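A.B. asks: Have a look at this fold, sequence not included:
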């Protein structure tokens, strides 16, 4: 079973300094049909103006993954971490019992384009934590490269949730397939470009929700950058 969600069906908020599209209910965007998919709770596609960003604010009991598409994002948090992440970097912050952080566009002139992803953890009340890893284009070219997983396998960041995140670059004749275990869900988000997912044509910002299928096939890419989420049931 496959359900397509088009880019223009997402929630949208433009604050001037921040232009954001919400795949799931977030802030003032309320959609009872799109609150979460398994433990996947948030995918916000954010464009942040130069010199702007999110001042210090708090989170708890959420796994937060940041995936930069263009530009650079400067991060600071109450655990003492400070870093600037760029395309190819994957950042994971486990909010756990509570953490404060800020995120600002590291450039005064150029916009930053990124995905903010929240995944519901398997249990509440864990200690906060932070990790980042780099995955060059060659790691993702024509394949699905795991970038986040519960066990940190193959050099991915570790998220404390029943979810794994894969990133791929698909163009031309390149094809990537994913074997989805029985009873699990897959969510495919097209970050940019275009491709087909199990024969369905998707453009940048589109997504596919898949269940009761054993294979996810990504092909016919046109400079596509894509994220695939392998998800268990929310309380499974």
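C.D. replies: Perfect, thanks for sending it. The shown structure was predicted, so the numbers you read here are calculated from the model rather than taken from an experiment. Residues are numbered from 1 along each chain as shown.
A.B. asks: When you work out contacts or count neighbours from here on, use the C-alpha atoms and nothing else.
C.D. replies: OK.
A.B. asks: so who does residue 61 touch?
C.D. replies: With contacts defined as CA atoms under 8 Å, 6 or more residues apart in numbering, residue 61 is in contact with 94, 95, 96, 97, 98, 120, 121, 123, 124, 125, 126.
A.B. asks: ugh, wrong one, residue 111
C.D. replies: Under the criterion of CA under 8 Å, 6+ apart, the contact list for residue 111 reads 47, 48, 49, 50, 70, 71, 105.
A.B. asks: Check the gap between the residue lying closest to residue 40 once chain neighbours are set aside and residue 15 for me.
C.D. replies: Counting by CA to CA, 6 or more residues apart in numbering, the nearest residue to residue 40 once its immediate chain neighbours are dropped is residue 119, at 4.7 Å. With the distance defined as CA to CA, to the nearest Å, residue 119 ends up 25 Å from residue 15.
A.B. asks: quick one, which of the two is more surrounded?
C.D. replies: residue 119 (27 against 9; other CA atoms under 10 Å).
A.B. asks: and that one, what does it touch?
C.D. replies: For residue 119, the residues meeting the contact criterion (CA under 8 Å, 6+ apart) are 39, 40, 41, 42, 62, 63, 64, 161, 163.
A.B. asks: Structure two is appended below for comparative analysis:
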């Protein structure tokens, strides 16, 4: 049964024998031990200290792995193409187009990856034989297309039609508006890097130009060295000190350089103070070095390179039988680039 309240109270208030002096000391020691961190068992045991590592933002080179790029393979009818030709042995991809987006574009929307400086778009496009992009409009953008493999045919509303191959550039000032198409009229695949750069002014007159990089002169220029093929129309001179301007001039403070390295060969590039670069390993693999930092890059990997108050020396070494490099250099900005990793 229940215990009567009076008896219960008596049990609760039953007097206890006082602790001895030794017992009180032991209890006091236990309380004290809980408040103190445990001591090392041996005076020779090292202390484990947390060392704060430098953040990614402090690095001179920030690697953008190929796995972080958005891959887009739109259905063929969206751009006026026939059905995919799955039986064609020359096709290297099941879909007519495979694009790798470096920044937000089309169906890929990432607020933490919208642009880098004035570089708004970089799409690495693989187009299968006898396929392409039907006529579509552009406006207020400097568009630079670098051809990696195959032949790209451009046609626009200004009456221009031109086909160019490896190492060449098709460029266009969209300005107040222009329509153009891009096609692979050959049987073999075509790969090109399309780059959109924000112009320094809006409402420019539309313009198209082409640069043929298949000539012996330009093959030699980019062999085991950097060749500047795009520059600022207002500067009208190569940053390498050449008396002649680069073959492609655009309406923005941007330069573009390319190099094809043989295995074990090296090429260097000087990034001026308060400038930055976006680097793409187009083909092969390499080591990119800035100061004491070295990053290994493979095909489709990219990197953001931010300079400081002094000129920064960049060095690139091919670690595969051949390595193809594209580098865009521009004024330094802050708060942009990849912020999602």
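C.D. replies: Received it, and whenever you're ready, just let me know what you need. Since the structure is predicted, the reported quantities are computational estimates derived from the model, not experimental observations.
A.B. asks: Aligned to the residue nearest to residue 40 of the first structure, what sits in the second structure?
C.D. replies: For residue 119 of the first structure, the aligned position in the second structure is occupied by residue 197, per TM-score structural alignment.
A.B. asks: And residue 144 of the first structure, by the same measure?
C.D. replies: Applying TM-score structural alignment, one finds that residue 144 of the first structure aligns to residue 226 in the second structure.
A.B. asks: what's the closest non-adjacent residue to that match?
C.D. replies: Of all residues not flanking residue 226 of the second structure in the chain, residue 259 sits nearest, at 4.7 Å (CA to CA, 6+ apart).
A.B. asks: Isn't that neighbour up against residue 227?
C.D. replies: Yes: contact criterion CA atoms under 8 Å: residue 259 of the second structure and residue 227 qualify, at 6.4 Å.
A.B. asks: Which one's more surrounded, the two?
C.D. replies: Each of residue 259 of the second structure and residue 227 had its neighbours counted (other CA under 10 Å), and the higher figure belongs to residue 259 (24 against 21).
A.B. asks: what about the residue nearest in space to the middle of the first structure, distance to residue 228 of the first structure?
C.D. replies: For the first structure, the residue lying nearest the average C-alpha position, counting by CA atoms, centre = their mean, turns out to be residue 117 (4.2 Å). As for residue 117 of the first structure, its distance to residue 228 of the first structure is 12 Å (criterion: CA to CA).
A.B. asks: where do the strands sit along the stretch 101-250 of the second structure?
C.D. replies: Along the stretch 101-250 of the second structure, counting by DSSP state E, counting those that start in this stretch, strands occupy 119-127, 131-138, 142-149, 152-156, 161-164, 169-173, 178-184, 190-197, 207-211, 227-232, 248-250.
A.B. asks: Mind picking the one among the contacts of residue 119 of the first structure that's closest to residue 234 of the first structure?
C.D. replies: residue 39 (4.8 Å; CA to CA).
A.B. asks: What is the neighbour count of the equivalent of residue 45 of the first structure over in the second structure?
C.D. replies: Under the alignment (TM-score structural alignment), residue 45 of the first structure pairs with residue 124 of the second structure. Around residue 124 of the second structure there are 23 other residues, counting by other CA under 10 Å.
A.B. asks: which ones are touching residue 124 of the second structure?
C.D. replies: 99, 100, 101, 191, 192, 193, 194.
A.B. asks: So which of the residues you listed wins on neighbours?
C.D. replies: Taking other CA under 10 Å as the neighbour criterion, residue 192 ranks highest of these with 25 neighbours.
A.B. asks: what about residue 294 of the second structure, neighbour count?
C.D. replies: Neighbours of residue 294 of the second structure (other CA under 10 Å): 15.
A.B. asks: list the helices and strands the strand ranked longest in the first structure packs on?
C.D. replies: Secondary structure of the first structure read by DSSP state E shows that its longest strand is strand 215-231. Packed against strand 215-231 of the first structure, as judged by 3 or more CA pairs under 8 Å, 6 or more residues apart in numbering; DSSP states H and E, are the following elements: strand 163-172, strand 176-179, strand 185-197.
A.B. asks: Of the ones you listed, which is nearest residue 26 of the first structure?
C.D. replies: Each of those has some distance to residue 26 of the first structure by CA to CA; the shortest is strand 185-197, at 17.1 Å.
A.B. asks: residues in the second structure matched by that closest one, start to end?
C.D. replies: Using TM-score structural alignment, strand 185-197 of the first structure corresponds to residues 276-288 of the second structure.
A.B. asks: just how off-centre is the matching stretch within its chain?
C.D. replies: Between the mean C-alpha point of stretch 276-288 of the second structure and the mean C-alpha point of its chain there is a distance of 9 Å (CA atoms, centre = their mean, to the nearest Å).
A.B. asks: Next, the buried residues of it.
C.D. replies: The neighbour-count check on stretch 276-288 of the second structure (16 or more other CA atoms under 10 Å) flags 276-288 as buried.
A.B. asks: So which residues make contact with that stretch?
C.D. replies: Contact partners of stretch 276-288 of the second structure, identified using CA under 8 Å, 6+ apart, comprise 116, 148, 271, 294-307, 314-333.
A.B. asks: Next, the contact list for the alignment partner in the second structure of residue 6 of the first structure, please.
C.D. replies: Matched by TM-score structural alignment, residue 6 of the first structure corresponds to residue 65 in the second structure. Neighbouring residues of residue 65 of the second structure by CA under 8 Å, 6+ apart: 297, 300, 301, 302.
A.B. asks: so the second one makes contact with residue 64?
C.D. replies: Read that as residue 300 of the second structure. No: under the criterion of CA under 8 Å, residue 300 of the second structure lies out of contact with residue 64, with a separation of 9.1 Å.
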